[in-house]
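Peer 1: missing the sequence, but the structure's below:
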């Protein structure tokens, strides 16, 4: 690897397409060790992602999810991250252009999972590990391929010697050969054997070899032609754990989460964090668990498969179900308090089944946001798994997680969460949860520009809220439906929908602005400006409502032919939305501002506004990109 790097030419560009080999052969360990040795050569930093291409239980990481993590690591504000995968990839390539960085794409399933994550220019080194040969990268991108094979007998003996010493090996040569035979040169198995041998100096190597030979079955994930007793190695390491650590190890095999925090592990274990951290430390020392940055722990997928087997053989079904219920509740309570801190005015349902031992507190907005940013992949995994298992509170976790998903621009995840939550709400015949999740699916499709589908879900939500007597939620659904009708230029339908919302809840912030904008499009300017001014006066501290109202007021002035006030109001809307970090809203107001300048024959100003809008929309892969490009084409003839 170092030779390839040193011979990469003046631009230092090398793509090592695959360090491939079977599970446990040491691909990830090699890359991480090598990267630490070479990190000074990458002055702009390193990026790492575990793509989980072959995880037996957790879902593979989609390229869009990996790109989101990269963009956040590179300092992109979550609200500035595009929705579409292609736009995320373009933004990523722009950010790493000209930088000297190392990218480690670990555990890739196939070439298609990797391609969107590749930088588009020289300067970066990309290392990909996989159990598969990724010949597509070699053929299409001129990548180098390195294949790791199992260790030779000599190399395996050296590994054992590094842990237990050459003298001990020389005292029991037959036992050493037996250990090497049972481990078949697999570094993961050999390391676990060596660690245990070092920890038990009074136990002979012959006894250890006998333990391995007595365990006849093999972990199906890694049979290696019947030679590698990987399940035997795991079993032997497992039997040396303390009861607390052994129980936690078994339970860690149950969740589908990509990793786990100590507090989530404590919930899974049903004990306090201090005791759990001691067990986590024991598992880490035994190489059965790896601690990553911060307070997060990762279990190798082979070990996870073995841990799950042990849980099914050593624990009762009630014990396993209770552990996953506790993990679900931990994520429910923590997401609930985080969401309360992030949006104090948001109406959340009163929680049942409250276990104070699982509660979390977030004293500041920043702490709540940091927790969500690190935990949301696990929250989504919990929702999906709990939904598949028919756990009713999965639906409510999906509802509680809706706001932070939207806040951070995680629209694909928001859609997936709402879909899984709705599935269990329907199965449990939980109509209040079902109504909310229909509403969230309507929102998700609206954000994705799929207005007809969004309207379908929103109408269902409004009808169900009506049947339940939840007037405020019913009003909110009609208001969002009105916004969708505006996007579709169905102005009479929009006005009717928002009027219905205001009949149900006359204090619904932002709704008068939606109605005012619809009326302005219909030519009823007196009523339109009356509603718009009222909305501006009553929006108060609701920054989103204020920004929308300023935008709507500018559009109304433009429709009425008052281009001067249109420009003034839309300038205020752009500034307000920029300050809030509402990137798409800012682009929407910039687009309207360009039209107002064009109406005043201020063509340079119009082009500048539309170009700024296009930049934002292209970054986010928004469906209005082509609309703005067409506007720019019309202005070229005037410049």
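Peer 2: Sure, I can see it. Keep in mind it's a predicted model, so treat the numbers as computed, not measured.
Peer 1: contacts, neighbours, all on C-alpha from now
Peer 2: Will do.
Peer 1: got the contact list for residue 127?
Peer 2: Contacts for residue 127 (CA atoms under 8 Å, 6 or more residues apart in numbering) come out as 15, 16, 17, 18, 19, 31, 102, 103, 104, 105, 106.
Peer 1: is it in a helix, a strand, or coil?
Peer 2: Secondary structure for residue 127, judged by DSSP: H, G, I helix; E, B strand; the rest coil, is strand.
Peer 1: roughly how far does it sit from residue 19?
Peer 2: Noted for residue 127: a distance of 8 Å to residue 19, by CA to CA, to the nearest Å.
Peer 1: kindly report the same for residue 312.
Peer 2: Distance, residue 312 to residue 19, by CA to CA: 34 Å.
Peer 1: among the two, which residue is more densely surrounded?
Peer 2: Per other CA atoms under 10 Å, whichever of residue 312 and residue 19 has more neighbours is residue 19, with 26 against 17.
Peer 1: enumerate every residue touching the more buried one.
Peer 2: Residue 19 sits next to 27, 127, 128, 129, 130, 145, 146, 147, 148 when contact means CA under 8 Å, 6+ apart.
Peer 1: most neighbours of all these, which one?
Peer 2: In terms of neighbour count, residue 129 stands highest of the contacts of residue 19 at 29 neighbours, by other CA under 10 Å.
Peer 1: the stretch 451-600 of the chain: helices as residue ranges?
Peer 2: Here the stretch 451-600 of the chain has its helices, by DSSP state H, counting those that start in this stretch, at 451-468, 471-487, 491-504, 511-521, 525-538, 543-559, 563-580, 583-599.
Peer 1: included below, for side-by-side comparison, is a second structure:
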């Protein structure tokens, strides 16, 4: 496709958005500040708009943020430099996700619904295919989606993705679109250093990565249209299937989603399911008893599966005996199920629960205290104060009874209705003290494991004082950084849910968990990071723990820096200075130096850096001293004091090298490149920048790589080496496009002005 074709396609996209907004070209021009002639030229495909123009148009049409990002992406030219193409290929990782849970054995019926889903493979119109599976709880929406996913997996060579959106979780924690996008980027192999800073930028990167791929995406248990619309991929190769108790009519109306409305099983399908699971002969011998069981289960697959599991482990039972047991086991979940046979379905739950061992029944009840979407064997062992082997055996028993769902990764999850049932049982059968002790063990398990993992990821961080773990909390102690990162990746959604729900009586656990998660969440989970820290801050207020209060303020200051909210960052950092310990105060000064620089106050930034050095020296913290020296050198250079800046940064580099701190070395080489450039020692500047590039490449730090390439381009420009400038800008551009960097269009314009190679 030529640039002209690209521009024409974008013009058509703009016109579609304008008409959808009900605006004429004249109205759009009046609101956006773009001339009528300019809008006409854009819509006619005569010219491609600048990023600032796209932003103004999107704002004037009041487009949602996600649509504005997509519009900006579409305006970018398809032609790339060789360097850009190479870098893009590096980001588009070879990772092929295969995330579908295991398909349920013995699936029957639903042929009409499966045929409707098959039509998603051959959509009638351009665009990514979208289907919805809706219906009441327990009707088999997830089972249908996953089974169909396995059937058609060969159509999606770029992978199959499964995410539980927890839209109707009894915990009340609904996953936000920003959290899902961050998880999707992990799934697609994007390293933390390659992530854009803003949620909108992350969304744009996600859509860019899947735009030309064939991926099946199953988004399970969606709350509503608002939760799901930002997650829909563009392009024509992806197929998305959403499941929900909500009808998702907004997606059907505006996104042309193909709806599949799932009802309870027909009598014939339910009978076939029982026959498939427990044997055709038994069903044929006692057809009336089979009918009674189906009626008691309200034709719901979830309840029928529980009955079948009970029958399978007791092959000598007659169906009439099973039916009689069901009639004697009435409870009530009408509010949750919303169907007239809710009492009978609750009886199935009760009956299956009574069929497992006493230890398994106790674990089933206590599992309801776990707030996250899934749990490990270790977490189950902590809840029950038992050994890992015993916990694994009990979990297997519950899974065989269909009271839990076991994923392929040795992790377990509840169906929402069974979780609610388990919680009712825990309140009824376990004392307040017993539930409190189980909750304390679980919190200690997560806290002490998180702190052990945190120490491996960020060994230079100031540790916190914590109490010894309670007996039988079985914390995990990773020994390698990779193990620590894997644990955080598996558990971070559980940790977030735990922090947000644990504060009742557990303020210390709440803020300490929030603190322990900081380094991991700082790698791109910025909205979650701020939310978790704010929860931790409230806990320190309730506990009246001023020292902890300052620690969380310091972390919040750094979190707000990441999202570009410098005023809010400065407020938190200033608070952290008031009562913090010297090393903590030094870190606050370094962060405040960055805030000051971003707001054009280099002199104030230098003052903060010098105070940081003084404090780090007082507490004899060499790594901090080296980082403060680099900060001092950088800000002196920004003020034009290049000779002293050179000395400061050289001292910093020597110290960082001795300490084995390559991240700090990379930053300092970049500072030295800038200083040598302004001292007009261009060869030394190039050498310094190349050292920085080498180290940043090793870490995969996309943000800093782009910055150094731009700096290197300035030096090559001063050396009048135009081919080198073109190469530097091309490499920077490819990185900045991935990051949705606000200066992308400016760099692209500089490349155009250089002309062809």
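Peer 2: Great, that's in hand. Everything numeric here is computed off the predicted structure, so don't read it as measured data.
Peer 1: could you dump the contacts of residue 19 of the first structure to CSV with distance to residue 368 of the first structure?
Peer 2: Shown next, in CSV, are the contacts of residue 19 of the first structure (distance: CA to CA, whole Å):
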residue, distance to residue 368 of the first structure
27, 35
127, 34
128, 33
129, 34
130, 35
145, 43
146, 43
147, 43
148, 43
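Peer 1: quick one: whatever helix or strand residue 65 of the first structure lives in to the second structure mean distance?
Peer 2: If you go by DSSP states H and E, residue 65 of the first structure is part of helix 63-73. Compared with the second structure after fitting, helix 63-73 of the first structure deviates on average by 2.5 Å (mean CA distance after the TM-score superposition for the first structure).
Peer 1: so where is that helix in the second structure?
Peer 2: The alignment of helix 63-73 of the first structure onto the second structure (TM-score structural alignment) spans residues 177-187.
Peer 1: and the helices of the stretch 451-600 of the first structure, which is most packed in?
Peer 2: Greatest average neighbour count among these goes to helix 511-521 (a mean of 28), per mean count of other CA atoms under 10 Å.
Peer 1: from the chain's centroid, how far away is it?
Peer 2: Computed by CA atoms, centre = their mean, to the nearest Å, the chain-centroid distance of helix 511-521 of the first structure equals 36 Å.
Peer 1: where in the second structure does it align, residue-wise?
Peer 2: Helix 511-521 of the first structure maps onto residues 628-638 of the second structure, going by TM-score structural alignment.
Peer 1: likewise for stretch 472-491 of the first structure?
Peer 2: On the basis of TM-score structural alignment, stretch 472-491 of the first structure is assigned to residues 583-602 in the second structure.
Peer 1: what's next to that stretch, contact-wise?
Peer 2: Stretch 583-602 of the second structure is contacted from outside by 462, 551, 554, 557-558, 561, 566, 569-570, 573-574, 576-577, 604-609, 611-613, 615-616, 619, 628, 631, 635, 638-639, using CA under 8 Å, 6+ apart.
Peer 1: any idea which helix or strand comes after the lengthiest helix in the first structure?
Peer 2: Longest helix in the first structure by number of residues, with DSSP state H as the criterion: helix 317-342. Heading C-terminal from helix 317-342 of the first structure, the first helix or strand you meet, by DSSP H and E, is helix 365-388.
Peer 1: give me the mean distance between the next helix or strand after that next one and the second structure.
Peer 2: Of the helices and strands lying after helix 365-388 of the first structure in sequence (DSSP H and E), the nearest is helix 393-400. Comparison of helix 393-400 of the first structure with the second structure after fitting gives an average deviation of 1.6 Å (mean CA distance after the TM-score superposition for the first structure).
Peer 1: equivalent range in the second structure for helix 393-400 of the first structure?
Peer 2: Going by TM-score structural alignment, helix 393-400 of the first structure sits over residues 509-516 in the second structure.
Peer 1: what residues does the helix holding residue 65 of the first structure touch?
Peer 2: The contact list for helix 63-73 of the first structure, computed with CA under 8 Å, 6+ apart, reads 47, 49, 51, 78, 81, 84-85, 88-89, 92, 113-114, 116-117.
Peer 1: go on, stretch 143-156 of the first structure?
Peer 2: 14-22, 25-27, 137-138, 180, 184-187, 190.
Peer 1: repeat that for 6 Å
Peer 2: Here stretch 143-156 of the first structure makes contact (CA atoms under 6 Å, 6 or more residues apart in numbering) with 15, 16, 17, 18, 19, 20, 21, 137, 185, 186.
Peer 1: just the helices in the stretch 101-250 of the first structure please.
Peer 2: Taking DSSP H, counting those that start in this stretch, the helices of the stretch 101-250 of the first structure run over residues 111-114, 135-141, 153-164, 166-171, 173-183, 187-199, 205-214, 230-239, 243-252.
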